[in-house]
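In: turn this into a model:
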Amino acid sequence: MIYLNGSELTIEQMKAILYKGETIAIDETAKQRVLKSREHVERIVRDDKTVYGINTGFGKFSDVKIEEAEVGALQINLIRSHACGFGELFPEVVTRAMTVLRLNALLKGFSGIRYEVLERLAMMVNEKIHPAIPQQGSLGASGDLAPLSHLVLTLIGEGEVLRDGEVLAAKDVWDKYEVESIVLQAKEGLALINGTQAMTAQGVVNYIEAEKLAYASEWISGLTLESLRGIKDAFHPAVHEVRGFKEQSDVAARMRDWFEGSELMTSQGEVRVQDPYSLRCIPQIHGASWQVLNYVKEKLEIEMNAATDNPLIFDEEDIVISGGNFHGQPIAFAMDFLKIGVSELANVSERRIERLVNPALSEGLPAFLSAHQGLESGAMILQYAAASLVSENKTLAHPASVDSIPSSANQEDHVSMGTTGARHAYNIIANTRRVLAIEAFCAATAVEYRDVEKMAPKLREKWQEIREIAAGITEDRVFNKDVEKIAQHLMP
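Out: Purely as a prediction, here's the structure:
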């Protein structure tokens, strides 16, 4: 069980919650902060003070005072009107992450929400009740208003939930558990939707999948190196120490570990003097992508533990401040950076695929790895497909964060588009996973034309993993099914 307190949630813990079914609980000290913050809100309502989001309208309506008898209706109206998302639903793993992250942010104790609402969010995580949330509709500032409103619709029994891919009415789910839907009170609707948890949730899933891919790209490129009689000298630690980038040295070290004991790798001058960049520069290229991943992880872990709603209640100082922590610019930049870093893993992988299938570049391998050249095309169109995916990535890698469209009658006149960036990053990761799966599929066949018995022991284990998923290219067949199986194998 993982205890949430609003301040110490990590990516590693999110992996356990999202992919291993780890349950969560609320830390007792966080509970006390939440209770104190709620008392502050109730005091404001009781004293009839005018405070944004508690007894005023929202956005351009912030100057409209709401009477005490209507503050509950204000919150319900907010959720109903803002639940305006469109398009395909977020995967369940993303909505699960969204629920965890919103709960964790509210546990910081600056939001004025009732503790029982947070208990319901924890129940949703532990019982795998995942809100049905459309992916499109967020500007990434004033929070992820549309996606998070769909999450809150689930709480109040008006939305839908996903359970193992099936869409169910939230009210029916609450009836099954014999609990009432939540009735929102002062500030609670705003507290629940004013945050960056849609982009951050998608960002966390992106990071976890991209990290797995980055590690996989090393053993996959190792299979290609063996297939092409790669030169091991380029991975010598001295080469990378003098450059000074830790990530580059780390990749080189892992690559040396992968091809330790290989009889297929060569030395300078044994077959050729130097390899092309897509082989020789694996530590430099992949290492740079690891720099991106490290940056993204740092920013995500900060945001995962941040108070991102508005206004914020500082009980010790007896003040409520209307600020802008909901603005998603830090995560927008991180997601755009992630798009570039992951795209490059696909770019260089596609270049290695070309060397595996092109007889002018493959050091004696059959053209397109075809068992019957001319009669059969072999891996010819696999390289086409990889090129198509890489090209699509280049379009998706255009930064979303450089765009902004004013909203709410120009009150919200600059937005981050961070959720768009996070969604596009996920598409790039999916494309890159297929490109790397194509490389793995081709390299596994190519290395068989050398001598499997001469492979490095660790790489031979990986070759065997692939062979348990997909057979080699012995005759033409529908190869995309094999590639998809390998791609699935590369998922967390």
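In: use CA for all of it now, contacts and neighbours both
Out: OK.
In: how about Gly6, what does it touch?
Out: In this structure, Gly6 makes contact with 30, 104-108, 305-306, judged by Cα atoms under 8 Å, 6 or more residues apart in numbering.
In: show me those residues that map onto helices.
Out: Using DSSP state H, the members of the contacts of Gly6 that fall within helices are 30, 104-106.
In: show me where the stretch 201-350 of the chain has its helices.
Out: All helices of the stretch 201-350 of the chain, identified by DSSP state H, counting those that start in this stretch, fall at 237-241, 246-258, 277-280, 282-304, 329-357.
In: and for the stretch 1-150 of the chain?
Out: Taking DSSP H, counting those that start in this stretch as the test, the helices found in the stretch 1-150 of the chain are 11-19, 28-47, 71-82, 92-106, 115-126, 145-155.
In: Asp275 is nearest to which of these?
Out: Set against Asp275 and scored by Cα to Cα, the helices of the stretch 1-150 of the chain come closest in helix 11-19, at 36.9 Å.
In: tell me the angle of that closest one relative to helix 282-304?
Out: 80 degrees (axes from the mean of the first three to the mean of the last three Cα atoms, to 10 degrees).
In: before we move on, the earlier item: would you check which pair of the ones in helices among the contacts of Gly6 lies furthest apart?
Out: Maximum pairwise distance among the ones in helices among the contacts of Gly6 (Cα to Cα): 10.5 Å, between Ala30 and Ala105.
In: of those two, which one has the most company?
Out: Neighbours per residue (other Cα atoms under 10 Å) separate Ala30 from Ala105, with Ala105 holding more: 27 against 20.
In: so who does the more buried one touch?
Out: If you count contacts by Cα under 8 Å, 6+ apart, Ala105 has them with 6, 304-308.
In: show me the residues you listed that map onto strands.
Out: Cross-referencing the contacts of Ala105 with the strands (criterion: DSSP state E) gives no overlap at all.
In: out of those residues, who's the most crowded?
Out: Counting neighbours by other Cα under 10 Å, Thr308 comes out on top of these with 28 neighbours.
In: from Leu101, how far out is that residue?
Out: Summarising the geometry, the distance separating Thr308 from Leu101, computed by Cα to Cα, to the nearest Å, is 11 Å.
In: can you check Arg423 too?
Out: Separation of Arg423 from Leu101 (Cα to Cα): 17 Å.
In: looking at the two, which is more packed in?
Out: Neighbour comparison, Arg423 and Leu101: the larger count goes to Leu101, with 27 against 21 (by other Cα under 10 Å).
In: what's near enough to touch Phe326?
Out: Taking Cα under 8 Å, 6+ apart, we find Phe326 in contact with 140-143, 194-196, 308-310.
In: and this one, so I can compare the two:
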Amino acid sequence: MLLLDPASIDLATLRTLWAGTPARLSDAALSAVDQAAETVARIVAGGETVYGINTGFGLLAQERIPGDRLAELQRNLILSHSCGLGDPAPGAVVRLMIQLKLLGLARGHSGVRRIVVDALQALLDHDALPVIPSQGSVGASGDLAPLAHLTAALMGHGEIAHRGTVRPAAAILSELGLTPLELGPKEGLALINGTQYSTAATLHALFAAERIMGAALVAGALSVDALKGSAKPFDARLSELRGQPGQIRVAAILRDLLEGSAIVASHHRCGRVQDPYSFRCMPQVLGASLDLLHNAARTLVIEAAAVTDNPILFTSPDEAISGGNFHAQPVAFAADTITMALCEIGSLAERRISVLVDPKMSGLPAFLIDDGGVNSGLMIPQVTAAALVAENRAHAFPASVDSIPTSAGQEDHVSMAPIAAHKAQRVARNVAGIVGIELIAGAQGIDYHAPLATSPALAPVHARVRAISPHLGADRMLAGEMASLQAAILDGGFTGDFLLLP
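Out: Just a heads-up that it's a prediction; the model follows:
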């Protein structure tokens, strides 16, 4: 069981949580939760009017709510905001979303009681994940609808996925011996104000992008060998003269991947002067993409343990300040930059596929198949890659520069962070498909250079590809093999043993 301290969260911890490692808050963090709850109790007892504790919400903030209706206020808040649509969020996103909510509450500025934290933790301990519709948040005033669906499940409303089935939340809670949560003052608002859905969904895309980047480097190196391309553009001295950290890192990885290739050695003094940009500019393009992923990761690590609800409580003296920490603009920018990075990874991979299947460019059989004409080889997989690149371009327009007023104009500028995160997830899946096709093309090109062998680092990659997609000697249906490689990339099966993000 991993003990979590919101003061010491890093990307490695978040990656572990995303992968499903059990975790809970440390005792020190829980102490801070108790202190904030006591602050709310004192504010209520003192009769002061404080937004979200004893007032309405949004445009109704001027409405004072009497003490005997505060529980009703919080209950109605959750039920009225549980209005999402769309496909359920992936389980990994929901699990991480709950962990992030716990981390935010544990900073001790939200005012929930320990019982609320315990209820959230119980969902994780039992792997009982609320069904969270993925549409309905614009990423300002918090991820209201997704977080409301989470909170509603704690109260016995909505549905929960448990042990492979989806059933009414009340039935699952009863089966697990859990009592439906009754919310106290401020607790409903504390649970639904926050960027936890946007942040979890964007981290989901980031960790996929990290795996895809690793696979793209492996596939790119395999393609260089298949082309009998030059490794000289990856010389450390070139990248050091420019100084961009991503470029330096990518060039080093490509050098290591190609080291010891008999194919590279075989054309040491060939007449080819320059390879196409998609091959020799990999350090420059993929390195820039890697730098974008680093920037996004830095933002998301900060956001993961941030206090993003409203109002925010302070003690000594007791004070509640209504601000805008729930606005997810930093997350929206991070998600959009992940999409940009992924788009370039996919675009470059498709160009390398195109070069390999073109006999004029590669010197290999047309479409990497013998008996061309009767056989079409990898003609249409390259078209599929091109289609995915085109679809990615349609998703590349940043959601973060858009806004639409909500709540009768009270929330007049929103971040669109969840929309940006969803686009990043879709593009990630597309790019995994493109890189999977490149792995097939690269492996096929390597086959044509036998008995010359690829490098010791790439030989196992070639073998893994061939275990999923055997050598193409004659036309056959490739869709299933392409989908399997896409899934293997997203599962981390072709990432390599190099660490791309800290």
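In: just how off-centre is the helix or strand hosting Lys171 of the first structure within its chain?
Out: Taking DSSP states H and E as the definition, Lys171 of the first structure sits inside helix 170-177. Its chain's C-alpha centre and that of helix 170-177 of the first structure lie 30 Å apart, by Cα atoms, centre = their mean, to the nearest Å.
In: max pairwise distance over the contacts of Ala105 of the first structure: which two?
Out: In the contacts of Ala105 of the first structure, two members sit farther apart than any others by Cα to Cα. They are Gly6 and Thr308, at 11.5 Å.
In: name the helices or strands packed onto the helix holding Lys171 of the first structure?
Out: Identification of packing neighbours for helix 170-177 of the first structure by 3 or more Cα pairs under 8 Å, 6 or more residues apart in numbering; DSSP states H and E yields helix 145-155.
In: got the angle between the helix it packs on and helix 92-106?
Out: Using the same axes, to 10 degrees: helix 145-155 of the first structure against helix 92-106 is 90 degrees.
In: output the contacting helices and strands for helix 145-155 of the first structure.
Out: Contact analysis of helix 145-155 of the first structure by 3+ Cα pairs under 8 Å, 6+ apart lists helix 71-82, strand 130-131, strand 134-136, strand 160-163, helix 170-177, helix 188-193, helix 197-227 as its packing neighbours.
In: 7 Å instead?
Out: In terms of contacts (3 or more Cα pairs under 7 Å, 6 or more residues apart in numbering; DSSP states H and E), helix 145-155 of the first structure is packed against helix 71-82, helix 188-193.
In: that helix vs the second structure, average offset?
Out: For helix 145-155 of the first structure, the mean deviation from the second structure after alignment is 0.6 Å (mean Cα distance after the TM-score superposition for the first structure).
In: now swap in stretch 426-445 of the first structure and tell me
Out: Following superposition, stretch 426-445 of the first structure is found to deviate from the second structure by 0.6 Å on average (mean Cα distance after the TM-score superposition for the first structure).
In: between the helices of the stretch 201-350 of the first structure, which one is closest to Asp48 of the first structure.
Out: Go through those one by one with Cα to Cα and the one that ends up closest to Asp48 of the first structure is helix 282-304, at 33.2 Å.
In: average gap between that closest one and the second structure?
Out: Average distance between helix 282-304 of the first structure and its aligned residues in the second structure, after superposition and using mean Cα distance after the TM-score superposition for the first structure, equals 0.4 Å.
In: residue nearest the centroid of the first structure?
Out: The C-alpha lying nearest the average C-alpha coordinate of the first structure belongs to Asn206 (Cα atoms, centre = their mean; 1.6 Å).
In: which SSE is the nearest residue to that one once chain neighbours are set aside in?
Out: Using Cα to Cα, 6 or more residues apart in numbering and skipping residues adjacent in sequence, the residue nearest Asn206 of the first structure is Tyr426, 5.7 Å away. With the criterion set as DSSP H and E, the secondary-structure element containing Tyr426 of the first structure is helix 418-446.
In: give me the buried positions along the following helix or strand past that helix.
Out: Counting by DSSP H and E, the next helix or strand C-terminal to helix 418-446 of the first structure is helix 457-469. Neighbour-count burial for helix 457-469 of the first structure, counted by 16 or more other Cα atoms under 10 Å, picks out 457-460, 462-463, 466.
In: now helix 457-469 of the first structure and helix 197-227, what's the angle there?
Out: Taking the same axes, to 10 degrees, helix 457-469 of the first structure and helix 197-227 form an angle of 110 degrees between their directions.
In: separation between Leu168 of the first structure and Glu116 of the first structure?
Out: Taken as Cα to Cα, the spacing of Leu168 of the first structure relative to Glu116 of the first structure amounts to 23 Å.
In: repeat for Met124 of the first structure
Out: For Met124 of the first structure relative to Glu116 of the first structure (Cα to Cα), the value is 13 Å.
In: just give me the match in the second structure for Pro366 of the first structure.
Out: When the second structure is aligned by TM-score structural alignment, the residue opposite Pro366 of the first structure is Pro365.
In: mind checking how far that match is from Val355 of the second structure?
Out: Plainly put, Pro365 of the second structure is 12 Å away from Val355 of the second structure if you go by Cα to Cα.
In: okay, those two: which has more neighbours?
Out: Using other Cα under 10 Å, the more surrounded residue of Pro365 of the second structure and Val355 is Val355, with 21 against 18.
In: so what does the more buried one match up with in the first structure?
Out: For Val355 of the second structure, the aligned residue in the first structure is Arg355 (criterion: TM-score structural alignment).
In: residues contacting the residue lying closest to Arg114 of the first structure once chain neighbours are set aside?
Out: Across the structure, with Cα to Cα, 6+ apart as the measure, the residue nearest Arg114 of the first structure apart from its sequence neighbours is Arg38 (5.9 Å). Contact partners of Arg38 of the first structure, counting by Cα atoms under 7 Å, 6 or more residues apart in numbering, are 112-114.
In: His372 of the first structure now?
Out: Applying Cα under 7 Å, 6+ apart, we find His372 of the first structure in contact with no residue.
In: right, and Gln284 of the second structure touches Arg249 too?
Out: No - with contact taken as Cα atoms under 7 Å, Gln284 of the second structure and Arg249 are classed as non-touching, separated by 10.2 Å.
In: of the two, which one has the most company?
Out: Each of Gln284 of the second structure and Arg249 had its neighbours counted (other Cα under 10 Å), and the higher figure belongs to Gln284 (21 against 18).
In: what about the closest residue to the more buried one other than its chain neighbours, neighbour count?
Out: Leaving aside its sequence neighbours, Gln284 of the second structure sits nearest to Gln247 (Cα to Cα, 6+ apart; 5.2 Å). Here the number of neighbours of Gln247 of the second structure (other Cα under 10 Å) works out to 27.
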